[in-house]
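Participant: Let's see this in three dimensions:
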Amino acid sequence: MKMLVAGKWIDRPKKIEVRFPYDGSVVDNVPIAEEEDIETAISNALEGAKIMKKTPAWQRAEILLNTASLILKNKERIAQTLVLEVGKTIREATAEVERTAEIFKLACEEAKRIHGETLPFDSVKGSEKKRGYFVREPVGVVLAIVPFNVPLALCAHKVAPAIAAGNSIIVKPTSQTPLNALILGELLLEAGMPPQAISVLTGPGGSVGMRLVRDERIRLVSFTGSVEVGKQIAQNAGLKKLSLELGSNTPLIVCDGVDIDRAVHATIAGGFSIAGQVCISVQRVFVHKNIYRDFVDRLVERVEKIKVGDPRKEETQMGPVIDEQNAERIVDWFEEARDKGAKVATGGTREYTLVQPTVLLEVPTSTKIMTEELFGPGVAVNSFESLDEAINLANSTRYGLQAGIFTNNIFEAMKAIEELQFGGVIVNDGPRYRADFMPYGGYKESGIGREGVRFAIEEMTEMKTVVIEIRE
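Facilitator: Prediction:
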């Protein structure tokens, strides 16, 4: 596919191959953007930002709603593309396309609700004759840097709020999964997006991505990805707004007396969907000692029934991880945990990029799976005696995106809500839960800022304060 540069489809001689994670076959290739393309995209985005700022809210909402309709109209094409470049199952891909359309619908609604408020100047002595308010205005040019795991929906979480707020956008998709973003660019143009206001540039993150990050004309960078790359962006961005949704090592606490089957279901749904390649995948599970053995037995029994294989087949429940390098790393982490004393209850092996769903027991806290982000199909399950112990274990990481707790005790729930150091706490469901309207982001090294359509719009706008003297 060609890349989209200010509404025009451009090709270049240097290419990047997009490969099917399941077997390594070439799906397509995309051009590597050159300096000329980057400059064209940015200079046009500046003009596009002026156009978007003058575009009324109803018209921006119309573009967003049109985009949602076009996404659903092209659902099968986009879903098949996601299967081939990401390796997620056809069911997961179809769900992502439908979710993406809903994100654009949400943004359509929020585009009509961007407003400020009046300010009570008579509350300040000497300012009784002043009146004022603040309004929100678009930041200008937004750079959206998108990850490989849920590329279409997470691109939408950046692009749709940017349009709602009246900004222009440059999208930099990951080199592993750029095709869906290019299709989205095509649909945005068809939906009525001004050509100057949308570009999708392909190429390596270290060159194309960082060149965009460093440019002073970019006003906001919205990035989803690893902590390490997030730190590089922060170091290179200069004086601009940043929205960074970074990694996690997500804990789930299961207290005594809860419905064990529900907790097991949440662990499996949260730990193995998209082969565990989600920022808020369940990775560490802390189960009360009284129900630990029962929980483990039910969990292992169900995990061993997960159908792993070709993601193109309807019966497949879990597909491959993104590439063999990551598959090898994931299994190395399992082996490190086993070497340090953990027990492998099931899984722990791979065939090319198909990593078997894995459950590790009694895992030492010094292991990588207990301290870093696995981004693979594995969960570590340990027991605890007191809730204080479980909360301390959950907090013992540099990450803080989301956490979950199953409990029937309101006092336990409130204690966890108050003491867990995470941007989201999910009670009586898995921490993998996310509704696209809610604020989403983390504490500590899990990032800066919040996504969720309304809250992303706040990030992508500036406040302007207006003060009027009414004294005659």
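
Participant: Please count neighbours and contacts with C-alpha atoms only from this point.
Facilitator: Noted.

Participant: need the contact list for residue 164.
Facilitator: Shown in contact with residue 164 (C-alpha atoms under 8 Å, 6 or more residues apart in numbering): 57, 60, 61, 64, 107, 108, 110, 111, 457.

Participant: so what's residue 116 closest to, chain neighbours aside?
Facilitator: Spatial nearest neighbour of residue 116, excluding adjacent residues (C-alpha to C-alpha, 6 or more residues apart in numbering): residue 135 at 4.2 Å.

Participant: And the strands in the stretch 51-200 of the chain?
Facilitator: Remark: strands assigned in the stretch 51-200 of the chain by DSSP state E, counting those that start in this stretch are 117-119, 130-138, 141-146, 168-173, 198-200.

Participant: So which other helices or strands are in contact with the helix or strand containing residue 285?
Facilitator: Element membership for residue 285, per DSSP states H and E: strand 282-288. Contact partners of strand 282-288 among helices and strands, from 3 or more C-alpha pairs under 8 Å, 6 or more residues apart in numbering; DSSP states H and E: strand 250-254, helix 260-272, helix 368-371, strand 378-384.

Participant: Can you give me the buried ones in the helix or strand just after it?
Facilitator: Downstream of strand 282-288, the next assigned helix or strand under DSSP H and E is helix 292-303. Residues 292, 295, 296, 299, 300, 303 are the ones in helix 292-303 that count as buried (16 or more other C-alpha atoms under 10 Å).

Participant: Which among the helices and strands packed on strand 282-288 is found nearest to residue 204?
Facilitator: helix 368-371 (27.6 Å; C-alpha to C-alpha).

Participant: List the contacts of stretch 459-472.
Facilitator: By C-alpha under 8 Å, 6+ apart, stretch 459-472 touches 129-139, 142, 161-162, 165, 167, 220, 243, 449-450.

Participant: wait, what's in contact with the residue nearest to residue 402 when sequence neighbours are not counted?
Facilitator: If the residues on either side of it in the chain are set aside, residue 402 comes closest to residue 424, at 4.5 Å by C-alpha to C-alpha, 6+ apart. The contact partners of residue 424, by C-alpha under 8 Å, 6+ apart, come to 401, 402, 403, 440, 441, 442.

Participant: Among these, name the ones in strands.
Facilitator: Taking DSSP state E, the ones among the contacts of residue 424 that sit in strands are 402, 403.

Participant: Relative to residue 432, how far out is the residue lying closest to residue 268 once chain neighbours are set aside?
Facilitator: The shortest distance from residue 268 to any non-neighbouring residue, by C-alpha to C-alpha, 6+ apart, is to residue 303 (7.0 Å). According to C-alpha to C-alpha, to the nearest Å, residue 303 stands 17 Å off from residue 432.

Participant: want to put them side by side, so please do this one too:
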Amino acid sequence: MPLDPHKYSIALLDCLTNIKEYTIKSVCKASLYSEEDVLNLWGAAERFVQNFPVLVSQQKEYINVLGDTCRNLWPSEVRRLPWGTILVCIPANAIIPLAIILPLALAASGNRIVFAFSQKIREIGIQVLNKIETCLGDSLFVWEGTVRDVVDGLIEPEPHIDLLYYMGGSSQYPAIAEKCARNGVDLHYEGEGRTIALLDHEMSTPKLYASAQNILLSKVFCNGMMCSSPNAILVHRESFSEFTKAYESLCEGPYKLSFLDSSLADLRNKYGTEKPKLQTDKSPCFWEVDLPTALNAEELFCPGILVAAYDDIDECINIIAKTRHKLQISLFAEEKSLLERMISRTGFARYCLNMNPALQDPCLPWGNYGSSGFSDVSNFYEKGLRKVIIEGTGQ
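Facilitator: Modelled structure (predicted):
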């Protein structure tokens, strides 16, 4: 049965306090993120746990309203019940501690959770879980093999789980969805999301520079590994040169970042030599590409961006509206009217005006629009419960 949300929140917050120093040091060492960035992530995770009782209350209120609607027809009841056993697959580019702490709400919903980590983050993931499991008892387990092994081993030839919560690239979705459907396993799939920054065609030089600075700060946060960190930057052709010069000057700052060697090699093969030319892998950079390339590129998950020029703002909006996996768009404009035009003509999960925050509030809905993520529920408590309807008096 679901845990008491207030007791769960207090117990987990106490546990997080005890492991905070150890976890932050371990994450910084394993990921090469700055301590300041990891502290920000930790703060977001703590806010989620603190607000967990409110999320539960809001969900119960929604269910009560739904039940009242049904009762107008005949006696009925709507309940949210645990799935049972949930397999949580966490990819190599997942942001710890958020990637572990947020799914713990699935356990608070009354489920048994099996974590499967990609090899890169496996050691730190297990270490953190070992220190957290004391407050959640015997509801947490770790799969010893790879993510691919666990998907095969726990779903086929005989299902051992009730729900698969999978984070990974959207290219893998069809095969995983088919496997789950074939074996009667439900699926919450969090795939990729396209994150775009669009600069209006009428921007002053100070605004243009401020936009470049805002985008850069988002790209250097956690080495650009956040889903909300923009990949495609669209700039009007008349301002293109001015923007790229401003961005290049900002890239020369004293940043301590890290590209994966293989990722950087792949990007160079696709887009050529980056600007500014990296002498080491410790600097943000960008590639100048055409509009279709920028909008169709996969998530970069590094401190690099793709910058493309457009000629007409309305035509650009029409092209953006046709892209897949529309997760977030950041609009930099002198007037708010552009935001309203974007909302009415495109479908993104998140709109930002004159800002590009790399950190997403974990208590807010995220994704599941325009094929960005595929999951149709907004927070981790909801993900851990299935809805059942009971009708009739039983007499």
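
Participant: will you turn the buried residues of helix 292-303 of the first structure into JSON lines that also has distance to residue 232 of the first structure?
Facilitator: Converted to JSON lines, the buried residues of helix 292-303 of the first structure look like this (distance: C-alpha to C-alpha, whole Å):
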{"residue": "292", "distance to residue 232 of the first structure": "41"}
{"residue": "295", "distance to residue 232 of the first structure": "41"}
{"residue": "296", "distance to residue 232 of the first structure": "40"}
{"residue": "299", "distance to residue 232 of the first structure": "39"}
{"residue": "300", "distance to residue 232 of the first structure": "39"}
{"residue": "303", "distance to residue 232 of the first structure": "37"}
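
Participant: Residue 306 of the first structure looks like it's in a strand, true?
Facilitator: No. Membership of residue 306 of the first structure in a strand is not supported by DSSP: H, G, I helix; E, B strand; the rest coil, which gives coil.

Participant: thinking it is in contact with residue 318, fair?
Facilitator: Yes. Between residue 306 of the first structure and residue 318 a contact is recorded at 7.1 Å, counting by C-alpha atoms under 8 Å.

Participant: Quick check on those two: which one has the bigger neighbour count.
Facilitator: residue 318 (28 against 15; other C-alpha atoms under 10 Å).

Participant: ok, the more buried one to residue 332 of the first structure distance?
Facilitator: Distance from residue 318 of the first structure to residue 332 of the first structure, by C-alpha to C-alpha: 20 Å.

Participant: and if you look at residue 384 of the first structure?
Facilitator: 26 Å.

Participant: okay, these two: which has more neighbours?
Facilitator: residue 384 (19 against 15).

Participant: so who does the aligned partner of residue 186 of the second structure in the first structure touch?
Facilitator: Aligning on TM-score structural alignment places residue 186 of the second structure opposite residue 241 in the first structure. Going by C-alpha under 8 Å, 6+ apart, residue 241 of the first structure touches 219, 220, 221.

Participant: re the thing from before, highest mean neighbour count out of the strands of the stretch 51-200 of the first structure?
Facilitator: Stretch with highest mean neighbour count among the strands of the stretch 51-200 of the first structure: strand 198-200 (a mean of 30; mean count of other C-alpha atoms under 10 Å).

Participant: what stretch of the second structure does it fall on?
Facilitator: Taking TM-score structural alignment, strand 198-200 of the first structure hits residues 140-142 over in the second structure.

Participant: Then stretch 70-89 of the first structure?
Facilitator: Residue span in the second structure matched to stretch 70-89 of the first structure, by TM-score structural alignment: 15-34.

Participant: Repeat that for stretch 18-30 of the first structure.
Facilitator: Going by TM-score structural alignment, stretch 18-30 of the first structure lines up with nothing in the second structure.

Participant: Quick check: chain neighbours aside, which residue is closest to the most centrally placed residue in the first structure?
Facilitator: The centroid of the first structure falls nearest to residue 154 when counting by C-alpha atoms, centre = their mean (5.0 Å). Spatially, and ignoring its direct neighbours in sequence, residue 154 of the first structure is nearest to residue 146 (6.7 Å; C-alpha to C-alpha, 6+ apart).

Participant: what do we get in the second structure for the one you found?
Facilitator: Counting by TM-score structural alignment, the partner of residue 146 of the first structure is residue 90.

Participant: that older thread, ok, the contacts of residue 241 of the first structure in the second structure, which still hold?
Facilitator: Counting by both residues aligned by TM-score structural alignment, their matches' C-alpha atoms under 8 Å, the second structure reproduces these contacts from the contacts of residue 241 of the first structure: 219, 220, 221.

Participant: Would you reformat those as TSV and include neighbour count and secondary structure?
Facilitator: Shown next, in TSV, are those (neighbours: other C-alpha atoms under 10 Å; DSSP: H, G, I helix; E, B strand; the rest coil):
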residue	neighbour count	secondary structure
219	21	coil
220	24	strand
221	25	strand
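
Participant: wait, which of those is closest to residue 94 of the first structure?
Facilitator: Nearest to residue 94 of the first structure among those is residue 221, at 28.3 Å by C-alpha to C-alpha.

Participant: Give the aligned equivalent of that closest one in the second structure.
Facilitator: Correspondence of residue 221 of the first structure to the second structure, assessed by TM-score structural alignment: residue 164.

Participant: residues in contact with the helix or strand that residue 148 of the second structure is a member of?
Facilitator: Per DSSP H and E: residue 148 of the second structure is located in helix 147-155. Contacts of helix 147-155 of the second structure with the rest of the structure, by C-alpha under 8 Å, 6+ apart, involve 89, 90, 116, 117, 118, 143, 160, 161, 179, 180, 183, 185.
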